[in-house]
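1. Predicted structure and sequence below. I'll ask about it afterward.
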Amino acid sequence: MCARTSLNEKRILTLSALLASGFAGGGLVLGLLVGSLVIMFDGVYSMVSLLLTLLSLAASRYMRKPSQGQFQYGKAMLEPVVIMIKGSVILSVVCYSLYSAVSALFTGGREVDASIATLFGIINVIGCSYAWWTIAKNSKRFSSGLIEAETKQWKMDTLLSVAVTAGFVCAWLLSISPWAQYEVYADPVMMLLMSFYFIKVPFDMIKGAARELLMMRPSKEICQLVGSEIAALDEQSPQNFKLAGVTKIGQELRVKVDIHSTSQQLDVKHLDRARRVLKDKLSKLSLDLNLTMNIAN
């Protein structure tokens, strides 16, 4: 990862941590005051987001330091480890909230002051939308797995805030309708629906990180690009170049190429040129390329 990208990654993660701390404090305090499962979940989620963002900051800072021989193959593996931890913690929060919502439904619901909760929801929607938009915009300019994970966190928080606000508006309308007695079930029902929806995001984070840790094939787009560039190089070269393996770990792309030749000697200059051409072609992926060329029998 280049120095500029690392600096911007640190700046974006710091901004995310500051915003998350504000939303966490507000959500927890107001959630306890009005007795809302949804607002407390929003506050707890923001608090978890803050702690996970601090973890990302620590990992980002550590990965920029020299490995001093402890990490023989680099520190790229740390990024999917952090993402897996973040996904696991978020998944645990969602599952606990789902359990709380089901328990509330079977114990008579929860009475909530919808007017105060709606005002809090509107403020949250504006703040979370700004954070999501800012981090997503920077994620496109400075690609990083940690920033992408942060974007997903804020996307979840924004959608959660929208759902909270819409739900409390519905609860207020229900309170002035002939079915006012069912208002107490609005909060746990909202929490139940949101839990089922949000459970997919952390699951996808864990799945993606696990694939990288197990060195499984990366996305179809990456495989197609690497395969097509090596096939093009094979057509232009007297030697035969065959893709032996490709994996993506964090921001590092590891490509292994086998060289098959019928001649007794290989032109070193030609191989160096082929390596430079392949690195130049794969630079469009904006990943740190680790290219290995082996002479196969």
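-> Yes, it's here.

2. use CA for all of it now, contacts and neighbours both
-> OK.

3. Sort out which residues of stretch 162-179 are buried, please.
-> Applying a neighbour-count criterion of 16 or more other Cα atoms under 10 Å, one finds 162-165, 167-169, 171-172, 174-175 buried in stretch 162-179.

4. Next, Phe242: secondary structure please.
-> Just to correct that, residue 242 is Lys rather than Phe. Going by DSSP: H, G, I helix; E, B strand; the rest coil, the secondary structure assigned to Lys242 is strand.

5. Repeat that for the one 3 residues further on.
-> Here Gly245 takes the strand state, with states given by three-state DSSP.

6. Now do it against Ser228, distance only.
-> 14 Å (Cα to Cα, to the nearest Å).

7. Give me the helices and strands touching the host helix or strand of Ile116, please.
-> Ile116 belongs to helix 114-141 when assigned by DSSP states H and E. Counting contacts by 3 or more Cα pairs under 8 Å, 6 or more residues apart in numbering; DSSP states H and E, helix 114-141 is packed against helix 3-34, helix 145-175.

8. Check it against this one:
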Amino acid sequence: MSNRVEQAMLKQSTALMFAVAIAAIITGFFSGSQSILFDGFFSLVATFIKVLMLITAKLIAKESNQRFQFGFWHLEPMVLLIEGSFLLLIAIYAFLSGMFGIINGGREVELSIVIPFAALLSIVCLGYFFYVRYRNRTLKSSLIQFDNISWLVDAMLSIGLLVSFLTALVLKSQGYGAWAAYVDPSILILLGLSMLAPAHKILRPALRDVLGIVPDQLDEKVRRVMDEVKANQGFSEYVSYVQKHGRARFIEIHVVLPMDYQLQDVGKLDVLREQISAKLGKPDATRWLTICFTGDRKWIA
């Protein structure tokens, strides 16, 4: 059920972002505003990323197969890495474009077109961002969470555009029309800089997952639980391995039992597994847990 809701929200987000992209590109073209045009191309790239996220969500919903025996969880951080990389490239492009615009003497913009558009776009993007964030409180989807960052960035872009264009209008009305020409490229520079933080917020966790860096909190939790179980049950030692791919958490634990460990039947090992599993948290479809027992240390070396 949650995956169907996730896919429905991603479809809705994709369609709305595509409409925003087309509207911004058309408005930017006719108004002569490079910043509006930039906002349109950002939205177009965001639409492409949303399509990838939707495909990923559908694949994750499928069961594992012979080729992908652990499912398709590894695709999630890869898509987020693509999104973060695009955001970073767009931020660099915006900054350089704004710098060249200032060097070339600024840019005249048709304010009567861009001000109403920027106001409408601000309302739509900000409103949809809060709507999605509210819906995701119960859904708790990382894809939806990171997808919603694009709406926050677009809202930031739109509000920045609106404030800047209103500033340009005031400058023109006060007889400073020459300075008003520098507003549009200045916006691009500020927008480029403001997008660095969202890009980093997406790239950092996605890159950790793609590179296979151990998730520190999960590793500490597993070690804390196993240290407690080891002391209570009298295990000789253990080794644990953890990995994270998107929402999927992979936990592998190998326990060495003393040679004189009192073991009446195999069922006791299953009881121990249940106890360890319960201490690690409520099991769900995103957790892959393997617990092995041995009396010979060579199997964990």
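-> Done, it's in. Note that the structure is predicted; figures quoted are calculated from it, not measured.

9. what TM-score comes out when they're superposed?
-> For this chain pair, the superposition-based TM-score is 0.90 by TM-score structural alignment, normalised by the length of structure 1; 293 aligned residues with a Cα RMSD of 2.2 Å.

10. returning to that earlier point: distance from the chain centre to the helix holding Ile116 of structure 1, please.
-> 17 Å (Cα atoms, centre = their mean, to the nearest Å).

11. Tell me the buried residues in that helix?
-> Per 16+ other Cα under 10 Å, helix 114-141 of structure 1 contains these buried residues: 114, 117-118, 120-122, 124-125, 127-129, 131-132, 135-136, 138-139.

12. closest one to Val277 of structure 1 among the helices and strands packed on helix 114-141 of structure 1?
-> helix 3-34 (24.0 Å; Cα to Cα).

13. Which stretch of structure 2 lines up against the helix or strand just after that closest one?
-> Counting by DSSP H and E, the next helix or strand C-terminal to helix 3-34 of structure 1 is helix 37-64. Taken onto structure 2 by TM-score structural alignment, helix 37-64 of structure 1 occupies residues 34-61 there.

14. between the helix holding Ile116 of structure 1 and helix 3-34, how big is the angle?
-> Angle between the axes of helix 114-141 of structure 1 and helix 3-34 is 170 degrees (criterion: axes from the mean of the first three to the mean of the last three Cα atoms, to 10 degrees).

15. any idea how far the aligned residue in structure 2 for Ile135 of structure 1 is from Lys279 of structure 2?
-> Counting by TM-score structural alignment, Ile135 of structure 1 lines up with Val132 in structure 2. For Val132 of structure 2, the distance to Lys279 of structure 2 (Cα to Cα) stands at 33 Å.

16. likewise Pro215 of structure 2?
-> Distance from Pro215 of structure 2 to Lys279 of structure 2, by Cα to Cα: 18 Å.

17. again with Ser142 of structure 2
-> Per Cα to Cα, Ser142 of structure 2 is found 24 Å from Lys279 of structure 2.

18. Leu96 of structure 2 too?
-> 52 Å.

19. what angle separates the helix holding Ile116 of structure 1 from helix 145-175?
-> Going by the same axes, to 10 degrees, helix 114-141 of structure 1 makes 160 degrees with helix 145-175.

20. Now do helix 114-141 of structure 1 and helix 37-64, the angle between them.
-> 20 degrees.

21. mean distance, helix 114-141 of structure 1 to its aligned residues in structure 2?
-> Overlaying structure 2 shows helix 114-141 of structure 1 at a mean distance of 1.6 Å from the equivalent residues (mean Cα distance after the TM-score superposition for structure 1).
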